[in-house]
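Enquirer: sequence? don't have it. structure:
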């Protein structure tokens, strides 16, 4: 009789466990399903491919070691073409079709802005999106887990750094005409207001533009000695080359969105001297850190190209997710994952990537940036880590 009761109890317990698995989107007893939305065909497809590759390489490493509490990670990748409308369709497919537990490393500020309300409504984590907007972490929400300070506050911090080094007199801005570019512009204007300065010129361009002749002519006519370029990879290179073509040589400050090894690779020595802010270091094959060199060698062997910044973003994102999911334990739910996240402090890793800290009222994982400058064709650090005013108005 006793064994029958025990068997019944065991069956009930098994049934309850199976019921929990069935009720938790993206989680079974064998796997955790994760969505990836990135650009594989648009203006920043190189970044998107790097990010996807970095994520997949880390997922394969984790799965080869047994996964997370016995569950394998499975990535479902969708292309947003760097287009908010495509991002919405991709998100709907991942959330309602693939039933993902979280979306990891979604690339693009405007694309993220377009889908964030839908993710929150459906209780799916937007985990370490590869964009920088204050809305990604403020106001706080359990399903917001932001990677970086907003472009506004990175622009404010990096401009303040340059103005402390040199008193630039005539400052102009070239910015992408979308949420990302507007955020950069707002950050510049915020810092100039604090310094009792004003812009002498501001010009915009449409996402994907290739001709910057009119914009650079206006900035040259205003005699700018410093131009902040709120652009991504190709647009930064195109605009700087246009400036060189017309004999216009101001100091150039760009954002983390254009902090990429492709900038000097595509633009050549014309890119030397450009400043940018970021926080995760580029994984160069000749890095003095042996862990970075080993990572770069493994990546290059697998994908037949050197890793880039977004490769490291992808690796960092999956690694952080897996460590938190492991802390959440076998009973993985959005609630247990969030509780583990809010009670866990991840220290900087062996690559030199930053630590990870998120609380109930602070959904921004990384709050400090470092200044870099292109010297002899490579981005080199020129500052220590600098605190940003990430929660200012």
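Expert: Looks like it arrived, so ask away. Since this is a predicted model, take the numbers as computed values, not measurements.
Enquirer: For the rest of this, base every contact and every neighbour count on C-alpha atoms.
Expert: Will do.
Enquirer: longest helix in this protein, by residue count?
Expert: If you go by DSSP state H, the chain has its longest helix at helix 2-23.
Enquirer: List the buried residues of the helix or strand just after it.
Expert: Once the chain leaves helix 2-23, the next helix or strand it forms, by DSSP states H and E, is strand 31-38. Using 16 or more other Cα atoms under 10 Å as the test for burial, strand 31-38 gives 31, 32, 33, 34, 35, 36, 37, 38.
Enquirer: same for strand 31-38, what does it pack against?
Expert: Under the contact definition 3 or more Cα pairs under 8 Å, 6 or more residues apart in numbering; DSSP states H and E, strand 31-38 sits against helix 45-64, strand 72-79, helix 84-92, strand 102-104.
Enquirer: orientation of it relative to helix 84-92 in degrees?
Expert: 180 degrees (axes from the mean of the first three to the mean of the last three Cα atoms, to 10 degrees).
Enquirer: Report the angle between strand 31-38 and strand 72-79.
Expert: 20 degrees.
Enquirer: and strand 31-38, how far out from the chain's middle?
Expert: Centroid displacement of strand 31-38 relative to its chain, using Cα atoms, centre = their mean, to the nearest Å, is 16 Å.
Enquirer: Below is structure B, check it against A:
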């Protein structure tokens, strides 16, 4: 018994020192049905997921909305019995959209979770990825940069920013008269998000004889006066936007005041319905579009209808968002599918969940994400389709879908 007690102390010290949750547990011995193998973040009655949203930085409105969607899904799942006879527990740490703060937040919760149900931001994921890979965890990425490929640890809900941008250019040429020889402005964040979208716009522009006028900014830049003036001087026929909602409001409002009456097409993170409460609301309704794999809430699919009904019941005064609460809801659907498959495989270790994720080849989210999702090849995004939506004050979430999800022909020839 002294040896057992000493061993327990040593193991406890090791877990505390390394912060990785310790060695994986072996399945229980005995007759009957084979026990489920477990590891960090999985006990006999609980599965714990970590969430690292931005609750205080530039994407805070989306981050708060995302936690509504996550809690909505897991509360309902727990009421229905959970997964593998276990309740789902969610542990949350705010990153403030700051990579250094995110690393510290990860260290706080990493030893206690089986995987990360949501991490918001490309720069955040890149800062965490070495530790996530070492810990063999899956990570649901609230972002869509293809620069993260081919990491087998990262799950993306749909396609990537560069593919979105290729589809945006295709939309502008087909629906808004942009033609060879024209100039398109591209306002984007420095770093993995904006610069990944820029790769897509430049690829499409080269194919069609277009010019891209680049305007690079940082999250600290709030006033887009100089950028709008540059676009107006160049006579741009349209603007692509790959930044955050605060910059979107400034861009749309200033473009309207300077009589720059051109369509603006944003990647998914460039929209939140709270923009409709700003002075730029009318300008956005007139000229602002969003391209994303996440379904606009006007879509009458089974998954979106179910989400909206549950959301309105739980948050009667809330504002649902396709890139916020619906994204996290869809991310929870992905995590649910991977955890359920891991349970069927009798392996609720971190590696077991990763293997289960990559066995999903045609995950149907009921339309919360465009198309079906194939996670078998980490070198390719799991989806290829996008929605184009227009801002509308009358639509749930502020976006009205323009047709069914599709993929531009140019995107089929794009190499990651």
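Expert: Yep, it's here. Bear in mind the structure is a predicted one, so any value in this text is a computation, not a measurement.
Enquirer: care to give me the TM-score?
Expert: The TM-score (TM-score structural alignment, normalised by the length of structure 1) is 0.86; 372 aligned residues with a Cα RMSD of 2.6 Å.
Enquirer: re earlier: not counting the longest helix of structure 1 itself, show me its contacts.
Expert: Residues from elsewhere that reach helix 2-23 of structure 1, judged by Cα atoms under 8 Å, 6 or more residues apart in numbering: 27, 28, 29.
Enquirer: So which residue is dead centre in structure 1?
Expert: residue 130 (2.2 Å; Cα atoms, centre = their mean).
Enquirer: Quick one: map that residue onto structure 2.
Expert: Correspondence of residue 130 of structure 1 to structure 2, assessed by TM-score structural alignment: residue 142.
Enquirer: ok, now which ones touch that match?
Expert: Applying Cα under 8 Å, 6+ apart, the residues contacting residue 142 of structure 2 are 118, 119, 120, 121, 156, 157, 327, 328.
Enquirer: Between these, which sits nearest residue 192 of structure 2?
Expert: Closest approach to residue 192 of structure 2 among the contacts of residue 142 of structure 2 (Cα to Cα): residue 121, at 8.9 Å.
Enquirer: Residue in structure 1 paired with the closest one?
Expert: Match for residue 121 of structure 2 (TM-score structural alignment): residue 108.
Enquirer: neighbours around its match, how many?
Expert: 29 (other Cα atoms under 10 Å).
Enquirer: Could you find the closest non-adjacent residue to it?
Expert: residue 131 (5.1 Å; Cα to Cα, 6 or more residues apart in numbering).
Enquirer: Quick one: neighbours of the one you found, just the number.
Expert: When neighbours are counted by other Cα under 10 Å, residue 131 of structure 1 comes out with 25.
Enquirer: And it, how close does it get to residue 273 of structure 1?
Expert: 24 Å (Cα to Cα, to the nearest Å).
Enquirer: likewise residue 185 of structure 1?
Expert: Applying Cα to Cα, the value for residue 185 of structure 1 to residue 273 of structure 1 is 21 Å.
Enquirer: So for those two, which residue has more residues nearby?
Expert: residue 185 (26 against 17).
Enquirer: wait, doesn't that one sit right on residue 171?
Expert: No: using Cα atoms under 8 Å, residue 185 of structure 1 is not in contact with residue 171; the gap is 11.8 Å.
Enquirer: hey, where'd the strands end up in structure 2?
Expert: Taking DSSP state E, the strands of structure 2 run over residues 37-38, 46-52, 87-92, 115-120, 139-142, 154-156, 183-189, 211-217, 238-242, 264-267, 288-292, 347-348, 387-391, 399-401.
Enquirer: Columns distance to residue 381 of structure 2 on top of those strands, output as JSON lines?
Expert: Below are the strands of structure 2 laid out as JSON lines (distance: least, Cα to Cα, whole Å):
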{"stretch": "strand 37-38", "distance to residue 381 of structure 2": "29"}
{"stretch": "strand 46-52", "distance to residue 381 of structure 2": "22"}
{"stretch": "strand 87-92", "distance to residue 381 of structure 2": "26"}
{"stretch": "strand 115-120", "distance to residue 381 of structure 2": "17"}
{"stretch": "strand 139-142", "distance to residue 381 of structure 2": "12"}
{"stretch": "strand 154-156", "distance to residue 381 of structure 2": "7"}
{"stretch": "strand 183-189", "distance to residue 381 of structure 2": "22"}
{"stretch": "strand 211-217", "distance to residue 381 of structure 2": "25"}
{"stretch": "strand 238-242", "distance to residue 381 of structure 2": "19"}
{"stretch": "strand 264-267", "distance to residue 381 of structure 2": "16"}
{"stretch": "strand 288-292", "distance to residue 381 of structure 2": "13"}
{"stretch": "strand 347-348", "distance to residue 381 of structure 2": "25"}
{"stretch": "strand 387-391", "distance to residue 381 of structure 2": "16"}
{"stretch": "strand 399-401", "distance to residue 381 of structure 2": "22"}
